[in-house]
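J.: predicted structure and sequence below. I'll ask about it afterward.
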Amino acid sequence: MNESFRAIPSVDTVLRSSAGQAAAERFGHGETIARIRDLLEEERAAARQGSRLRDPEALGALALGELEAGWRSSLGPVFNLTGTVLHTNLGRALLADAAVEAAVAAMRAPVALEYDLDAGRRGERDDHLRALICDLTGAEDATVVNNNAAAVLLTLNTLAGHGGGVVVSRGELVEIGGAFRMPDIMAQAGARLIEVGTTNRTHEKDYRAALEGEGVALLLKVHTSNYRIEGFTSAVAATTLAKLARAAGTPLVNDLGSGTLVDLARWGIRREPTVREAVAEGCDLVTFSGDKLLGGPQAGFIVGRRDLIAAINRNPMKRALRVDKLRMAALEATLRLYRDPDRLAERLPALRLLTRSRDEIAALARRLQPAVATALGPAYRVSAADCASQIGSGALPLDMLASAGLALHATDGSGTTLERLASALRRLPVPVIGRIADNALVLDLRCLEDEAAFIANLDGLSDAGLI
């Protein structure tokens, strides 16, 4: 045993190994030494048990590998093969190259975020987007905040924040992901909810009666983008509500949720009301997201009447909800793409993925099938299969997109084996995330564009002994 202990290298010897030096160079002297000391404690325990010891180079390589694993970001990229294009849990919209480049440029140097270069004095950060947004939507004015929930909160707090009544149809009291409920956000904003109509039917007379009550601060219309009520239903059009609101001297706010700036029908996707249409219908304010159908970074827009936007910008909450220079730069670059709608589907990743044809995706599945089957081995059967994608993030919840992918079946028919495979794929260098359905692990390929990187990534299954 004494001989075994004498064979254990010193900290300095391991540190001077090629891997040890590489670890110190990348992660610092202190962290590398601390990890080497932990490994040498393991060697002493192995020596007491008479186990085989490792040489300095092997220990240095272990230290390097463990340091690399510890420094790997939990926000690293993944392969989204879930079939949900705008996946909230996976970061929603991918940014266009122009938006990424703009954000990187803003990170690398000071920018005139709140500085007016012409006047040589403090400016407003909204100025970078105001003209663009107004041009694309037809609104008088615009402001931007952290997300659409913030846009709704800030609007309600500004216009009805001291117990003012907010009239909204019961059929539009939505709940979105993360238990965000419209009545709750209304309460947090200091507004008083006035429900009208029923879950499935609300009429003009219901709004008219509510407007005759005391303390009504605004009418709120909520676009039900994350669910749909069908059958025996009735809702009041925004144009009708606008006339009622105008006659009562009460603002009409339209929360479009995952708002879009273009008619998606030109690309074969069921049309959603555009922001320009909502403004033209007479809505005084319109709120919508930047990272859903618009295809940009997380943001919430408020557009509409100049006097109401000015009041919102004077609200002290606006500072707490504003966006930073990175998202401001990415938003500006994204919005500029909409000035050339004929090339939008080529340049905007979200739209490119949503409009990808089933035939193109099916051809990709056929190309990948042999490589995936080889990587998984005989424990799994891999076949190309048709499937259906969804837009995601609450947008067009009942609309499915014809897609294709790979269906992975366990040859022993075990659901446990499938779960084990799903776990192994999530532990790859670039995690692969699919969905289990109909006794198969389905990899929907709609969002896979780099097939070479995907195939190379599968080598990690055998390298790490994951299967």
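T.: Received the coordinates, thanks.
J.: only C-alpha atoms for contact and neighbour calcs from this point on.
T.: Will do.
J.: list the contacts for the nearest residue to Glu175 once chain neighbours are set aside?
T.: Excluding the flanking residues, the one nearest Glu175 by C-alpha to C-alpha, 6 or more residues apart in numbering is Arg181, at 4.2 Å. Residues near Arg181 by C-alpha atoms under 8 Å, 6 or more residues apart in numbering: Leu173, Val174, Glu175.
J.: the structure to be compared is supplied as follows:
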Amino acid sequence: MNTPEASMVHGLKAGPKDLPALDRLLKQVPELLSRHGHQFVAGVARSLLDDLRSRALAGTLALAELQPPVLAQRLSECCAERLAPRMRAVINLTGTVLHTNLGRALLADAALTHVMAMMAGPNNLEFDLTTGGRGDRDSMVEELLCEITGAEAATVVNNNAAAVLLSIAALAGGREVIVSRGELVEIGGAFRMPDVMAAAGARLVEVGTTNRTHPADYERAINAGTAMLMKVHTSNYAIQGFTSAVDEATLAPIAHAKGLPLVTDLGSGSLVDLAQWGLPREPLPQEMLKAGCDVVTFSGDKLLGGPQAGLIVGSKAQIQRIRKFPMKRALRMSKLPLAALEATLRLYLRPERLTRDLPTLRLLTRPLADIQRLAGEMRVPMAEALSPRYRVQVQAMQGQIGSGSLPVASLPSCGLVVTPILSGKKGLGQALDELARALRGLPVPVLGRIHEDQLWLDLRCLERAADLLTQLPGLSQALRG
């Protein structure tokens, strides 16, 4: 701003008395008032003036910042910042496909379309269109879950931790649950299986040792106070070496001989055999049911590739007990994730199309050659954007599935490795942090990982190169600024 007025105030400090009154400031922004309304703009303006007053008292406020055009622009920016959503889309270049901190599974187009349609108007969430009477929201997905898994009945809640909690509370509240000591897992957020047992009102009985448990261990532990036997799939860690565990097919007769249900928690359970695409195999709910399990719980937003949900399938008698338990209402799914879950499950009716229609499987099975080709195409534009401060190279990488699924498995991948150009080690960490911060500050933030004094950008999850390439001018400007 090269006006005479601006030249006069350049370099001068402002005092509290130089600040305009609220009414005077608002008169300078009629367009903002028209767009957002008086109440909102006035509230933002008060906060802005309070901040400027504090800086004036501290002697850090320049008089030039209070010029009407400058102040009006700042107020407009503050309004935009206040209205900007906290939850934002990001570009996941971390190498972890199902990243817990980044929302886990991406929804399929069919799920997004169905959610939008169901949110746009009334729907039959709890209305039976055949009888004209009250319906059950579980009916939206129960038939699909039974068809896919072979279960007699099914119900759903808001996540798998809730599914485990509800199943234990409904089937074993006030009584004992027998679990192998080697299966007392802890999942994200320090949520431990023993704590779940306590919260559900059940008493945990540990059998076996950390690395070895035998059928006789379960048999000896059963008594008049036992309510059920439980298996927990250790999907987020692996014990190797001198180990022994009792599988569901062996444990089911032991439970049923005593009139007890067998419950198994698969955690990130998949509905299809991943081995057909060269991925490590995970146990399937349908296999657990055939082995004799009465109840099987698993997640909706991990390997299944849908929204956050806890799926409970099993015998009609046990599912009915779970469904009628009072806690069920507190843990039920709302219409939005339920619509997404229904649409996702329908994709499994056409299994040959899953690697095309389901983003989770599409990304997990993405050909390495495609990722390598993408890395080659992006290296030069990325290098030009980061020159002369950083060097960019194509690098083979090992990613992972994530979210506690298949912890020792890796996914061969490819990406870009960015290295600061420095004369020595000094300033290396600062240069990497600056680059990572600039990438996070883009309109669509880009997230990689710092590894071996370099920034690694794994391209497995980048399906549209333009999502990153169109932001490179902004990245260059941020690094120059």
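T.: Thanks, I have it. Just so you know, these numbers come straight off a predicted model, no measurement behind them.
J.: now the TM-score, please.
T.: The TM-score (TM-score structural alignment, normalised by the length of the first structure) is 0.92; 462 aligned residues with a C-alpha RMSD of 2.6 Å.
J.: before we move on, the earlier item: preserved in the second structure, out of the contacts of Arg181 of the first structure?
T.: Counting by both residues aligned by TM-score structural alignment, their matches' C-alpha atoms under 8 Å, the members of the contacts of Arg181 of the first structure that carry over to the second structure are Leu173, Val174, Glu175.
J.: do I have it right that the second one meets Lys221?
T.: No. Using C-alpha atoms under 8 Å, Val174 of the first structure and Lys221 do not qualify as a contacting pair, with a distance of 10.9 Å.
J.: so which residues of the stretch 1-150 of the second structure form helices?
T.: In the stretch 1-150 of the second structure, the helices defined using DSSP state H, counting those that start in this stretch lie at 4-9, 22-27, 30-36, 38-58, 68-83, 109-119, 139-149.
J.: actually the stretch 151-300 of the first structure, not the one I wrote
T.: Using DSSP H, counting those that start in this stretch, helices in the stretch 151-300 of the first structure cover 182-188, 204-211, 238-248, 275-280.
J.: what's the most buried one of these?
T.: Ranked by mean neighbour count, the helices of the stretch 151-300 of the first structure are led by helix 275-280 with a mean of 21 (mean count of other C-alpha atoms under 10 Å).
J.: name the helices or strands packed onto it?
T.: helix 127-137, strand 285-289 (3 or more C-alpha pairs under 8 Å, 6 or more residues apart in numbering; DSSP states H and E).
J.: dump these into CSV; add mean neighbour count and distance to Ala363 of the first structure as well.
T.: Shown next, in CSV, are those (neighbours: other C-alpha atoms under 10 Å; distance: least, C-alpha to C-alpha, whole Å):
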stretch, mean neighbour count, distance to Ala363 of the first structure
helix 127-137, 18, 37
strand 285-289, 29, 34
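J.: to which residue of the first structure is Gly415 of the second structure aligned?
T.: Here Gly415 of the second structure is matched to Gly405 in the first structure, going by TM-score structural alignment.
J.: Ala385 is in contact with that match, correct?
T.: Yes. In this structure Gly405 of the first structure lies within contact range of Ala385 using C-alpha under 8 Å: 5.5 Å.
J.: tell me which residues are up against the longest strand along the first structure.
T.: For the first structure, the strand with the greatest residue count under DSSP state E is strand 395-410. Strand 395-410 of the first structure is contacted from outside by 225-228, 258, 270, 292-293, 354, 357-358, 361-362, 365, 369, 379-391, 417-418, 439-446, using C-alpha under 8 Å, 6+ apart.
J.: inside strands: which ones of those?
T.: Checked against DSSP E, those include these in strands: 380-391, 440-444.
J.: okay, and the common contacts of Gly405 and Ala385 of the first structure?
T.: Ala362, Ala365.
J.: the two: who's more crowded?
T.: Gly405 (28 against 17; other C-alpha atoms under 10 Å).
J.: leaving out the residues flanking it, which one is nearest to that one?
T.: Asp444 (4.3 Å).
J.: for Asn92 of the second structure, same thing?
T.: Leu447 (5.5 Å).
J.: what do we get in the first structure for the one you found?
T.: Under TM-score structural alignment, Leu447 of the second structure pairs with Ile433 in the first structure.
J.: what sits against its match?
T.: Val78, Phe79, Asn80, Leu81, Thr82, Ala422, Leu425, Arg426, Leu443.
J.: try it again with 10 Å
T.: 78-83, 90, 422-423, 425-427, 441-444 (C-alpha atoms under 10 Å, 6 or more residues apart in numbering).
J.: residues near Ala237 of the first structure, how many?
T.: Ala237 of the first structure has 12 nearby residues by other C-alpha under 10 Å.
J.: let me see the contact set for the counterpart of it in the second structure.
T.: The alignment partner of Ala237 of the first structure in the second structure, by TM-score structural alignment, is Asp247. Asp247 of the second structure is in contact with His214, Pro215, Lys231, Met288, Ala291, counting by C-alpha under 10 Å, 6+ apart.
J.: with Arg16 of the first structure instead?
T.: So Arg16 of the first structure contacts Ala22, Ala24, Pro56, Glu57, Gly60 (C-alpha under 10 Å, 6+ apart).
J.: how close does the residue lying closest to the fourth one once chain neighbours are set aside get to Thr32 of the first structure?
T.: Using C-alpha to C-alpha, 6+ apart and skipping the chain neighbours, the partner closest in space to Glu57 of the first structure is Ser17 (5.4 Å). Relative to Thr32 of the first structure, Ser17 of the first structure is positioned 12 Å away (criterion: C-alpha to C-alpha, to the nearest Å).
J.: now the common contact residues for the two.
T.: Ala23, Gly60.
J.: who's more crowded, these two?
T.: Neighbours per residue, other C-alpha under 10 Å: of Ser17 of the first structure and Thr32, the larger number sits with Thr32, 25 against 18.
J.: noted, bye for now.
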